[in-house]
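> Structure of the sequence below:
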Amino acid sequence: MRLSLIHADLHTHSDYSDGSIPPPELLLRAGYAGLAAIALTDHDTVDGVEPMRGAAPEGAPEVIAGLELSCMDGDDEIHILGHWVDPDYPPLRTELARIRGMRVRRAESILDRLRAHRIVLDLEDVMGLTRNGLVGRPHIAEAIVRRGLVPDLETVYRKYLGDGRPAAVPKRSLSPADGVRLIRRAGGIASVAHPGVGAIRNLLPPLAASGLAGLEVWHPKHSSRDVERFTALAEQLGLVPTGGSDYHGLDSGATILGHYGLTEDRFERYRAAAGRG
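Now for the predicted structure:
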């Protein structure tokens, strides 16, 4: 008997991006949490999907192939979730490889800026902390702390890596509309992640016209007022309300699998919108 009212968690991360646990362990935890389905939505990669599926025993939660694309609209970062994508779709693989290359070049630029502040790291020190070469600011921050150059991660971001700090380098990536189109070409369905975290209201109508299908309404960083607001906005724009925990594993703080996501009826509505009903 399932213990959770949440049927599906559509937003989780493994150590293939910035999560802290491997995909098989994440699947195991999803089962313990009483989930019937879980989407692995690592940042800019689908490499963890097959290891998760391959580890699924009989009776395990359904594994939904997904990802979270880090898109840019000017200086604003917008995250687009993709669900039921084909992980082997060649144009998707090509684009993700291009994004991986941009991430490495950005890391090199950040390290150059850090050297001007007497923080010296080799790129190899940072890349060694990644699972599959998908590097980001968290890996650089961790390398700095491990070397004893700064006492803790909070200080690293406050002094060097946070937005507007001396070593911050703007991210380059797909536009949100291009991200939506890529997910659809890969056979998936696209939704905007955690809209309450950024100001993206004006982007939603044109994204809906580009094929956006969902809006993440239930998220740990959304207040009850946010949930009401985004539920109404989704209805207004003809988008399906979605939800997920944004779980990152052992470093997720109070976020717990099984506490955020979709009930069975809401999940089936989203599945139908994806043509998977």
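
> alpha carbons only for contacts and neighbour counts from here, please
Fine.

> what ranges do the helices span in the stretch 1-150 of the chain?
For the stretch 1-150 of the chain, the helices defined by DSSP state H, counting those that start in this stretch occupy 23-32, 49-54, 90-115, 123-127, 137-146.

> Give me the buried positions along the fourth one.
Which is helix 123-127. Asp125, Val126, Met127 (16 or more other C-alpha atoms under 10 Å).

> go on, the last one?
Burial within helix 137-146, assessed by neighbour count using 16+ other C-alpha under 10 Å, is assigned to Arg137, Pro138, His139, Ile140, Ala141, Glu142, Ala143, Ile144, Val145.

> Please apply the same query to the first one.
Neighbour-count burial for helix 23-32, counted by 16+ other C-alpha under 10 Å, picks out Pro23, Pro24, Leu26, Leu27, Leu28, Arg29, Ala30, Gly31, Tyr32.

> What is it packed up against?
strand 37-40, helix 49-54 (3 or more C-alpha pairs under 8 Å, 6 or more residues apart in numbering; DSSP states H and E).

> Kindly reformat these as TSV containing distance to Ala116 and mean neighbour count.
Formatted as TSV, the helices and strands packed on helix 23-32 follow (distance: least, C-alpha to C-alpha, whole Å; neighbours: other C-alpha atoms under 10 Å):
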stretch	distance to Ala116	mean neighbour count
strand 37-40	38	26
helix 49-54	39	16
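
> Based on its surroundings, how many neighbours for Ala60?
19 (other C-alpha atoms under 10 Å).

> Check the offset of stretch 18-25 from the chain's centre.
Put simply, stretch 18-25 sits 13 Å off its chain's centre (C-alpha atoms, centre = their mean, to the nearest Å).

> which one among the buried residues of helix 137-146 gets closest to Arg269?
Pro138 (35.4 Å; C-alpha to C-alpha).

> right, and the closest one touches Gly19 too?
No. The pair Pro138 / Gly19 is not scored as a contact, 10.4 Å apart, by C-alpha atoms under 8 Å.

> mind listing the strands for the stretch 151-277 of the chain?
189-192, 214-218, 240-243 (DSSP state E, counting those that start in this stretch).

> Before we compare anything, build this one as well:
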Amino acid sequence: MIIDMHTHSFYSDGTLSPEELVKEASEVGLKSICLTDHDTLDGVLSVDDTTSRYGIELIPGVELTTRYAGMEFHILGMGIDVGNTKLKTVLAKMAGERFERAKEISSLLGEHGWEVDVSSLSYSKGTVTTHDIAKAVTNREISAFDFHNEWLSSDSPCVVGTSSMPVKDAISMIQKAGGKAVCAHLLRTLGEHGQVDNLLKIASDMVDMGIDGFETFYGQSRMLNVSVMNSIADRYGLLKTGGSDYHGPGHKGRCPLGQYYSYGFGYDQEKVLQSVRVRPLLSCIP
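A predicted model of the protein is given here:
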């Protein structure tokens, strides 16, 4: 692979700085990456001359938390204008709501005897995530990673819902910001909600709402999953993208940067790059 269209930095729930991420991309032989932190552009905006120094094309992106049909979906915005006023306003609002959520989760953890240094969360980069909360627990005797898995997984009684926006609104906002809206890991999402049987209906609904593409090649997806998503994208003539969903070294169950399976299905990486070059790339923004 020469591109990775789904990556995270420590401005959301990754472990690397954007510069470290770009450096690693160069080391593993990638040409371009899209930085898609959860509900924030702070990581993208923090990069200066890093891309030119390492010879990596950094595509401005974001992974928006959205809702539809009682489920949470992640919509990737690729090639967006980071100066778009509407996008910045919405993300600022979501960041505030995430901080209030963090305080609520901290209170619930307190009911179970855990002490959270809430004041430290205000210094979190980008948006406050449950991983930040785990790090802020002062009386844990296990790693923040293990604490997160035990106490802050999605089915934990201490976790409350994340701030989100309707899928249709997210798609429209991304497109008005000059980007492409791509539904991330749709099969994984439906599996988490026990709704895989509704795949074709949900995919059709996404198309009706204006989605530009599907993340066809995702991480360690099985060949059957890739085949199904490839067929859906072909059916509607939509953009096919691929990404590792890389969160940094040491994240269990995640692919290394730039490594995701295509199983020989056609993946036109240059076409993807051209489609998200509608706006100036980060290295060209003054």
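
> Can you give me the TM-score here?
Overlay of the two chains. TM-score (TM-score structural alignment, normalised by the length of structure 1): 0.87; 268 aligned residues with a C-alpha RMSD of 2.5 Å.

> Gly31 of structure 1 -> structure 2?
The alignment partner of Gly31 of structure 1 in structure 2, by TM-score structural alignment, is Ser26.

> what residues are up against that match?
Tyr54, Gly55, Ile56 (C-alpha atoms under 8 Å, 6 or more residues apart in numbering).

> Can you match the residues you listed up with structure 1 and say which hold?
Retained in structure 1 (both residues aligned by TM-score structural alignment, their matches' C-alpha atoms under 8 Å) from those: Gly55, Ile56.

> Could you dump the contacts of Ser26 of structure 2 into CSV and include distance to Gly258 of structure 2?
Shown next, in CSV, are the contacts of Ser26 of structure 2 (distance: C-alpha to C-alpha, whole Å):
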residue, distance to Gly258 of structure 2
Tyr54, 16
Gly55, 16
Ile56, 13
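
> Nearest spatial neighbour of Ala213 of structure 1, chain-adjacent residues omitted?
Distance criterion C-alpha to C-alpha, 6 or more residues apart in numbering; nearest residue to Ala213 of structure 1, sequence neighbours excluded, is Leu239 at 5.2 Å.

> roughly how far apart are the one you found and Ala274 of structure 1?
Going from Leu239 of structure 1 to Ala274 of structure 1 by C-alpha to C-alpha, to the nearest Å gives 12 Å.

> Between the two, which is the more surrounded one?
Ranked by neighbour count (other C-alpha under 10 Å), Leu239 of structure 1 and Ala274 place Leu239 first, with 22 against 18.

> hang on, the earlier thing: which of the strands of the stretch 151-277 of structure 1 sits closest to Ala37 of structure 1?
strand 240-243 (12.4 Å).

> got a list of what the aligned partner of Met52 of structure 1 in structure 2 touches?
Counting by TM-score structural alignment, Met52 of structure 1 lines up with Val47 in structure 2. Val47 of structure 2 sits next to Pro18, Glu19 when contact means C-alpha under 8 Å, 6+ apart.

> Tell me the span between the first and last residue of stretch 28-47 of structure 1.
18 Å.

> swap in stretch 54-73 of structure 1?
From the first residue to the last, stretch 54-73 of structure 1 extends over 36 Å; the measure is C-alpha to C-alpha.

> in that stretch, what's buried?
Neighbour counts over stretch 54-73 of structure 1 (16+ other C-alpha under 10 Å) mark 56, 60-72 as buried.

> And the furthest pair within these?
By the measure C-alpha to C-alpha, Ala60 and Met72 form the most distant pair in these, at 35.6 Å.

> returning to that earlier point: and the buried residues of helix 123-127 of structure 1, which is closest to Ala97 of structure 1?
Among these, and counting by C-alpha to C-alpha, the member closest to Ala97 of structure 1 is Met127, at 15.5 Å.

> Now check structure 2 for the residue matching the closest one.
Checking TM-score structural alignment: Met127 of structure 1 goes with Ser122.

> Let's have the helices of the stretch 1-150 of structure 1 in CSV, adding distance to Pro170 of structure 1.
Output for the helices of the stretch 1-150 of structure 1, formatted as CSV (distance: least, C-alpha to C-alpha, whole Å):
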stretch, distance to Pro170 of structure 1
helix 23-32, 29
helix 49-54, 29
helix 90-115, 8
helix 123-127, 18
helix 137-146, 11
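
> circling back to that earlier point, relative to Val128 of structure 2, how far out is the match of Met127 of structure 1?
Here Ser122 of structure 2 is placed at a distance of 8 Å from Val128 of structure 2 (C-alpha to C-alpha).

> intersection of neighbour lists for the two?
Phe99.

> mind putting the buried residues of helix 137-146 of structure 1 in CSV, distance to Asp163 of structure 1 included?
Below are the buried residues of helix 137-146 of structure 1 laid out as CSV (distance: C-alpha to C-alpha, whole Å):
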residue, distance to Asp163 of structure 1
Arg137, 11
Pro138, 13
His139, 16
Ile140, 14
Ala141, 13
Glu142, 17
Ala143, 19
Ile144, 17
Val145, 19
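
> if we can go back for a sec, so, if you compare the buried residues of helix 23-32 of structure 1, which one comes nearest to Arg100 of structure 1?
Scanning those for proximity to Arg100 of structure 1, where the rule is C-alpha to C-alpha, the winner is Pro23, at 19.8 Å.

> isn't that closest one right next to Pro51, touching?
Yes. Taking contacts as C-alpha under 8 Å, Pro23 of structure 1 lies within contact range of Pro51: 6.4 Å.
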